[in-house]
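J.: Here is my input, please return the structure:
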Amino acid sequence: MTETDLGSKPRATLATIPFNEVDKTLVADDHFLFLTLASASFVEILSEMYAGNLIQLFKEDKTLTKWLAECWQKEEVQHGTALKTYVQTVWPEFDWKTSFKAFYLQYSALCTIDQLEAHKSLELMARCVVETGTSSFYRALQHYVREPVLRQILALIKADEVMHYNHFRQYFSKYHAIEQHSVPALIMAIWRRLGGIQSQDAYIAFKHVHQGFYPHRQFVPADWTNYSLTVKRLARDHYPFAMAIKMLLKPIPLVTPIRKMVEWPLVGIAMLFTRA
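T.: Predicted coordinates:
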């Protein structure tokens, strides 16, 4: 992997997104979509903080840190800015700035280098998990949405997230060749990050978006529970389960027959989870 390869993909910019053409009638009454987009904008923009932790962890790897600083970090923030602009275009009554400030104060206390995996290859595996989650999430959301401008935004973001996954997977392979963790250790790293996604990112962002949109109503855990049930229900029709399972399994050093043997049962289990 060369630095040229890492920076060769043309980058979409906000200038390519026609926010003035948004058809508000297709989305303005979709409360679920508002909560989802606003929460995602919070998390994406704060990727800049997480990038700083990764750069510190991999400070001796100049190629990786260059990509993190010049590509990954900037693109993640760009995603958040695009979602923020869309939210402000469709729901101008939402005080994005104030709600984000509250989210920042809570989440920044948790987003520290101490929260990273103890081994570099395991942290890169964890990053693959996150990029799997984001790319499949945006693919599902694109499938759900009918508003053309938003579909364009989501397609651009999803393409970037898949590219980020591929880069992290390649760097994982490099460090795994040195550290040589067992398959169970890799699976446990995946499991830890799957649990962390909900507790640290989505939940905290949702809470502050909800509080900002309903300033006169106290946020309660049931608000998150009800939202999560809606996510599960919509996932049955829109979530790319096979895509997500393939991406999660790909970095794990399994022989092809075993990979194929476990892939579809895992897809089935994931789909059953949405019916729980």
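J.: contacts and neighbour counts: CA atoms only from here.
T.: Will do.
J.: so how many other residues sit close to the residue nearest to residue 213 when sequence neighbours are not counted?
T.: Of all residues not flanking residue 213 in the chain, residue 94 sits nearest, at 5.9 Å (CA to CA, 6 or more residues apart in numbering). Close neighbours of residue 94, defined as other CA atoms under 10 Å, add up to 17.
J.: and residue 94, helix, strand or coil?
T.: coil (DSSP: H, G, I helix; E, B strand; the rest coil).
J.: I'd say it and residue 85 touch.
T.: No - counting by CA atoms under 8 Å, residue 94 stays clear of residue 85, with 11.7 Å between them.
J.: Tell me who's in contact with the residue nearest to residue 213.
T.: Contact partners of residue 94, counting by CA atoms under 8 Å, 6 or more residues apart in numbering, are 88, 212-213.
J.: what would the residues you listed look like in TSV with distance to residue 165?
T.: Conversion of those to TSV gives the following (distance: CA to CA, whole Å):
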residue	distance to residue 165
88	29
212	32
213	33
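J.: which among the residues you listed end up buried?
T.: Among those, those classed as buried by 16 or more other CA atoms under 10 Å are 212-213.
J.: From the contacts of residue 94, which land in helices?
T.: Of the contacts of residue 94, the ones assigned to helices by DSSP state H are 88, 212-213.
J.: Could you check the longest helix belonging to the chain and say which residues are buried?
T.: Ranked by residue count, the top helix of the chain under DSSP H comes out as helix 148-179. Of all the residues in helix 148-179, those buried under the rule 16+ other CA under 10 Å are 149-151, 153-158, 160-173, 175-176.
J.: With stretch 11-25 instead?
T.: Buried residues in stretch 11-25, counting neighbours by 16+ other CA under 10 Å, are found at 17, 19, 22.
J.: next one: stretch 230-244
T.: Counting neighbours by 16+ other CA under 10 Å, one finds that the buried residues in stretch 230-244 are 231-232, 235-236, 238-242, 244.
J.: To compare against the first, here's the next sequence to fold:
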Amino acid sequence: MAAYKARWTIEDLDFSRMALDRVRADENLFYMASSASFVESGSDLYTQNLVDFFRGDAEVVSWLRNQWEPEELQHGRTLRAYVHHAWPEFDWNTAYQDFLAEYATYCKVELLAPTRALEMAARCVVETGTATYYRALARATTEPVLRDLSNRIATDEINHYKHFYGFFRRYREQEGVGRARVLATISKRTLELKSEDADCAIRHLVKARSPERATDASYVRELSARMSGTVRRNLKPGATLKMLMRPLELPATMQAVVQYPIRQFMQHVFLR
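T.: This next block holds a predicted model:
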């Protein structure tokens, strides 16, 4: 694989253009940007899991190490920089280290799907979720730098989806995985989109930003629901649905039959 060349860097963002009056008092945007910065910054742990799982496949391992990981970590660094500019009083590093200590316990190879094809299908769901999240975040704010950053990350996540989908098709042919197992994996992973990762990030953010509410489980649930509501109000269901359904490779006539129940299922995930 050719040497990785970044499509954009943190230097492409002009933080001097930030409209601070549009974000400073918005707690929802703080938690959305900060939780994303935590999870993206821990991508190296998850990359190692995938590298171990796909060891022996030079193409996949090289892409994970040389493109996916650098881009995910860049997302984390850039989101961290944004949080620093918008909320400079927040001690990001201390809160992140506390988060990382817990998050590392979730990063285990045994938690991946049972076969390589199914793990690639699961990766497609995750990239669908992240692309949807950042697209929604871009639509949810009028702050120009956050909108620009969110759109850049969403574009990266869609590109990652395309790679994982290509790898999925190759492994599906090798393993002979049927549509029923792919659907089961997609359904399971979609239900996990509001995962331990995000919940862990929110808990540690609350602990650092509002320590008096650190043990208030109802407050943490309220924050999570508010963030989900922002995504739900700003997502484009058609695009998200198309990405979720693509690994099923259904005939056009069957797509029309299953589209409504899958759309309802997707709405349920973001309503929880």
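J.: what's the TM-score here?
T.: With the length set by TM-score structural alignment, normalised by the length of structure 2, the two chains reach a TM-score of 0.94; 272 aligned residues with a CA RMSD of 1.9 Å.
J.: circling back: give me the contact list for whatever helix or strand comes next after the longest helix of structure 1.
T.: Per DSSP states H and E, the first helix or strand lying C-terminal to helix 148-179 of structure 1 is helix 183-196. Helix 183-196 of structure 1 is contacted from outside by 117, 122-123, 125-126, 129-130, 248, 252-253, using CA under 8 Å, 6+ apart.
J.: if we can go back for a sec, so which of the buried residues of stretch 230-244 of structure 1 belong to helices?
T.: Reading helices off the buried residues of stretch 230-244 of structure 1 with DSSP H, I get 231-232, 235-236, 238, 241-242, 244.
J.: closest to residue 38 of structure 1 among the contacts of residue 94 of structure 1?
T.: Nearest to residue 38 of structure 1 among the contacts of residue 94 of structure 1: residue 88, at 9.1 Å, using CA to CA.
J.: what's near enough to touch the closest one?
T.: Shown in contact with residue 88 of structure 1 (CA under 8 Å, 6+ apart): 94, 96.
J.: quick one: the counterpart of it in structure 2 from residue 95 of structure 2, how far?
T.: Mapped onto structure 2 by TM-score structural alignment, residue 88 of structure 1 lines up with residue 84. Shown here: residue 84 of structure 2 relative to residue 95 of structure 2, a distance of 13 Å by CA to CA, to the nearest Å.
J.: ok, how many other residues are close to whatever residue of structure 1 lines up with residue 245 of structure 2?
T.: Alignment note (TM-score structural alignment): residue 245 of structure 2 maps to residue 249 of structure 1. Counted with other CA under 10 Å, residues neighbouring residue 249 of structure 1 total 19.
J.: Equivalent analysis for residue 191 of structure 2, please.
T.: Counted with other CA under 10 Å, residues neighbouring residue 191 of structure 2 total 17.
J.: Please pull up the equivalent of it in structure 1.
T.: Using TM-score structural alignment, residue 191 of structure 2 pairs with residue 195 in structure 1.
J.: Name the nearest residue to the match of residue 245 of structure 2, ignoring sequence neighbours.
T.: Take residue 249 of structure 1 and drop its neighbours on the chain: the residue closest to it by CA to CA, 6+ apart is residue 259, 7.3 Å away.
J.: ditto for residue 251 of structure 1
T.: For residue 251 of structure 1, the spatially nearest residue (CA to CA, 6+ apart) is residue 169, at 6.2 Å.
J.: Aligned counterpart of the one you found in structure 2, please.
T.: Matched to structure 2 by TM-score structural alignment, residue 169 of structure 1 sits across from residue 165.
J.: Please apply the same query to residue 240 of structure 1.
T.: Counting by TM-score structural alignment, residue 240 of structure 1 lines up with residue 236 in structure 2.
J.: need the contact list for the residue nearest to residue 85 of structure 2 when sequence neighbours are not counted.
T.: With sequence-adjacent residues excluded and distances taken as CA to CA, 6+ apart, residue 85 of structure 2 is closest to residue 15, at 7.4 Å. Listed by CA under 8 Å, 6+ apart, the contact partners of residue 15 of structure 2 are 82, 85, 145.
J.: Just give me the match in structure 1 for residue 15 of structure 2.
T.: Alignment note: residue 15 of structure 2 maps to residue 19 in structure 1; criterion TM-score structural alignment.
J.: residue in structure 2 matching residue 215 of structure 1?
T.: Superposed on structure 2 with TM-score structural alignment, residue 215 of structure 1 falls opposite residue 211.
J.: That match: neighbouring residues, count only.
T.: Residue 211 of structure 2 has 12 neighbouring residues, counting by other CA under 10 Å.
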